[in-house]
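S.K.: Okay, sequence plus prediction incoming.
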Amino acid sequence: MTQQTVASFFRPALDAVPNYKPGKQPAVVPGMTPYKLSSNELHLPPLPEVLEAMADIPNPAGYPDPTASALIAGLSEYLDVPNDHITVGAGASEIISALARVTTEAGTETVYPWPSFELYPQTAALNGGVSRPVALTDTHEHDLSAMADAVTDSTRLIIVCSPNNPTGTSIKHGAFEAFMERVPSDVLVVIDEAYWEFCTDPHALDGLTAAKTYDNVVLVRTFSKAHGLAGIRVGYAVAQPHVIAALRKAILPFSVSQLSQNVAVASLQQVDVVQARSKSVAAARDEFVAELRLQGWDVPYPQANFVWLPLGDLASRFEDACIDQALAVRKLTGGVRISMGAPEAIQRVLQVTEGFRHSHYSTI
């Protein structure tokens, strides 16, 4: 069988689908402790209650609760929304992919900010739709006016990310309300709030309030980041019942294992501790940004558990400088994203940024 014959099995839309590139592992450097700061993982140890739930492994021969009833009940109480306004999936990524499947097909368009989460163009293209990325502003924020301008009669889905990955900037509440006044009611707006627990901006958009207010808004959150459960794969969506009903058709049955459900419930029961830990990460983040600015870096003020270093064409060189110091950071379009890590990891990063700036100051 020839390669050409095999290729004919696949949909033409696959040609436009970019590959998702996960964060790199740190290099092994003799005498140095490696630190992975490339995937926005929580560097704090798991909560004891989470470890206890993980130790109680359900019978692997049995299917998980297909309705995730205990988890949805816990989320309903926590979020103060009815059960039929909530669904869960294997991380926010599965939910966003499912939202694309229920809205996007050939001839339709998806509008999203760029740079932002790399899944957005992937899911739009995989469903045969057309991507309409809208560049961020000079201050690395969503250009909501330009995003509204990009909406056409073919637009079915808009995705916003607050705080934005990778720049960390948040959408302001008033700006979002003005944006929604321009969005047609037959366009679904997704608010990706994967990092909302780290946000300390009092003027930032509250996605939960928006999901309760607008019939065409879906809030997507995750247990991966602040809860420190990225390996467990649990995310959730909040929207009006007609949206949730459609979304449940596209999420794979049993995609959230029983162990994952049980662990998420245990973590949700410790949500006050989770939020307190998130604010401690945010405080360390703000100190990190202050140190970078003292060195002369013009970095945006982030609201997530990472910092964006705008480097332009020097991003690859900076990544290499980090590799030499057993640090893994994430090189993306126009810069490098540095996840918050242990204090000693951040101190090592600051040594790299200081040396790099002295070596390349004339081009930054």
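M.R.: Yep, it's here. Numbering: from 1, shown residues only.

S.K.: from here on, contacts and neighbour counts on C-alpha atoms
M.R.: Will do.

S.K.: burial of residue 60, as a residue count?
M.R.: Using other Cα atoms under 10 Å, residue 60 is surrounded by 10 other residues.

S.K.: and residue 54, how many neighbours?
M.R.: Neighbour number of residue 54 under other Cα under 10 Å is 17.

S.K.: now for the strand or helix carrying it, which elements pack on it?
M.R.: Using DSSP states H and E, residue 54 falls within helix 48-55. Applying 3 or more Cα pairs under 8 Å, 6 or more residues apart in numbering; DSSP states H and E, we find helix 48-55 packed against helix 258-268.

S.K.: what's the offset of the very next helix or strand once past the helix holding residue 54 from the middle of its chain?
M.R.: Going down the chain from helix 48-55, the next helix or strand is helix 69-79, by DSSP H and E. Distance, stretch centre to chain centre, for helix 69-79: 22 Å (Cα atoms, centre = their mean, to the nearest Å).

S.K.: and the comparison structure, right after this:
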Amino acid sequence: MTSRRPAYRLSANENPYPPLPSVQKILSSEAALVNRYPDRFATRLTESIAARHDVPPEHIATGAGSVGVLHHLLHAALRDGGEVVHAWPSFEAYPHLTEMCGGVSVPVPLRDHRHDLAAMADALSDRTKVVIVCNPNNPTGTVTSAAALNRFLERVPDDVLVVLDEAYREFVTEPGAPDGIEYHRDRPRLAVLRTFSKAYGLAGLRVGYAVAHEPVAARIRAASVPFGVNALAHTAAVVSLEAEDELMARVAELTAERQRVTDRLRATGLGIPDSQANFLWLPLGDRTAAFADACADAGVSVWTLDGEGARVTVGEPEANDIVVRVLSGLPGA
């Protein structure tokens, strides 16, 4: 059945707000210059990110979103093959990119919607080249505690590269949650991924980055496609980093809406894990398909994992309310 209502896309974890006003203003003027190639080395952006995180510019590698940077990282790490250990379900690009780069994906099941870091450590072998920790995890929104992460890192061999994928870090409100940038400072074999697609609302421009010690960052840059960050993305990201007050006000609105929707969905009786991202995980099991179909009929798209659950982006309040109504009317609610 095709809905005639306005379509709300709550399946892609996009920011429901348009780019920040200061970013929109600069994009209007910069658009007239796109007949020129961008800075191949994304110099201003690299320097801005380095200043923002108080790290050397040599620790930064940029690319087309954090997934683009991850692709370059895996291309560099898996040139001679090898395994990539990651949680599952987690970001669906991990196994895909691993296979594209000639590696073998080693998924480790979540435990209570969270990374089972002890099991992930057990899954490491002499063939492991990279282990990825998605924190907060996509699609469940859960965070790994600092204590658990510390124990895990102590077990990872020195020749394995640890990647902390922190695409949703700006939405984290849980006290004491680990900050990958701080973790990387004294860990030469740890790389952190961040993006401007989520909190900054620049998903359509495709710009992200890695923070890692110089040998790792240099290998990522060497494996990167030239001009990987286009001119508009470069400028928009630089201006976004300068608009901290605007950004945090927007993030506060989204996290408040996240809590409102969480409370209403839990009132239906469904056990929803605490999310520290801009989406919620609904563990619906065999009701997942029926829920997704009902949402589509009501004009809302959601992301699903067959037989396990649905991930729903925190979007416009009216879209979120439709999701609540659909879940409330679902058999078994």
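M.R.: Done, it's in. Just so we're clear, the structure is a prediction, and the values are computed from it rather than from any experiment.

S.K.: List the TM-score for the superposed pair.
M.R.: The TM-score (TM-score structural alignment, normalised by the length of structure 2) is 0.96; 331 aligned residues with a Cα RMSD of 1.3 Å.

S.K.: Could you tell me where the helix holding residue 54 of structure 1 falls in structure 2?
M.R.: The alignment of helix 48-55 of structure 1 onto structure 2 (TM-score structural alignment) spans residues 21-28.

S.K.: For that stretch, buried residues please.
M.R.: Within stretch 21-28 of structure 2, the residues scored as buried using 16 or more other Cα atoms under 10 Å are 23, 27.

S.K.: now swap in stretch 262-273 of structure 2 and tell me
M.R.: Across stretch 262-273 of structure 2, burial judged by 16+ other Cα under 10 Å covers 262, 264, 265, 268, 270, 272, 273.

S.K.: The stretch 101-250 of structure 2: helices as residue ranges?
M.R.: Secondary structure of the stretch 101-250 of structure 2 (DSSP state H, counting those that start in this stretch): helices at 117-122, 146-155, 180-184, 214-222, 231-242, 244-266.

S.K.: What ranges does structure 1 have for its strands?
M.R.: Taking DSSP state E as the criterion, structure 1 contains strands spanning 35-36, 86-89, 109-114, 130-135, 155-161, 188-192, 217-222, 235-238, 306-310, 327-328, 330-332, 335-339.

S.K.: Put together JSON lines for those strands, with mean neighbour count and distance to residue 261 of structure 1 on each row.
M.R.: Below are the strands of structure 1 laid out as JSON lines (neighbours: other Cα atoms under 10 Å; distance: least, Cα to Cα, whole Å):
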{"stretch": "strand 35-36", "mean neighbour count": "24", "distance to residue 261 of structure 1": "27"}
{"stretch": "strand 86-89", "mean neighbour count": "26", "distance to residue 261 of structure 1": "9"}
{"stretch": "strand 109-114", "mean neighbour count": "26", "distance to residue 261 of structure 1": "30"}
{"stretch": "strand 130-135", "mean neighbour count": "20", "distance to residue 261 of structure 1": "33"}
{"stretch": "strand 155-161", "mean neighbour count": "24", "distance to residue 261 of structure 1": "25"}
{"stretch": "strand 188-192", "mean neighbour count": "25", "distance to residue 261 of structure 1": "21"}
{"stretch": "strand 217-222", "mean neighbour count": "26", "distance to residue 261 of structure 1": "12"}
{"stretch": "strand 235-238", "mean neighbour count": "26", "distance to residue 261 of structure 1": "10"}
{"stretch": "strand 306-310", "mean neighbour count": "25", "distance to residue 261 of structure 1": "27"}
{"stretch": "strand 327-328", "mean neighbour count": "27", "distance to residue 261 of structure 1": "31"}
{"stretch": "strand 330-332", "mean neighbour count": "22", "distance to residue 261 of structure 1": "30"}
{"stretch": "strand 335-339", "mean neighbour count": "25", "distance to residue 261 of structure 1": "26"}
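
S.K.: Need those in a markdown table (columns: distance to residue 182 of structure 1).
M.R.: Supplementary listing: the strands of structure 1 in a markdown table, determined by distance: least, Cα to Cα, whole Å:
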| stretch | distance to residue 182 of structure 1 |
| --- | --- |
| strand 35-36 | 41 |
| strand 86-89 | 26 |
| strand 109-114 | 14 |
| strand 130-135 | 16 |
| strand 155-161 | 12 |
| strand 188-192 | 12 |
| strand 217-222 | 14 |
| strand 235-238 | 22 |
| strand 306-310 | 30 |
| strand 327-328 | 41 |
| strand 330-332 | 31 |
| strand 335-339 | 31 |
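
S.K.: So which of those is nearest residue 284 of structure 1?
M.R.: strand 306-310 (10.3 Å; Cα to Cα).

S.K.: Report the mean distance between that closest one and its aligned residues in structure 2.
M.R.: Its aligned residues in structure 2 lie a mean 0.4 Å from strand 306-310 of structure 1 after superposition (mean Cα distance after the TM-score superposition for structure 1).

S.K.: and that strand, which stretch of structure 2?
M.R.: Using TM-score structural alignment, strand 306-310 of structure 1 corresponds to residues 279-283 of structure 2.

S.K.: distance between that stretch and the chain's centre?
M.R.: Offset of stretch 279-283 of structure 2 from its chain centre (Cα atoms, centre = their mean): 15 Å.
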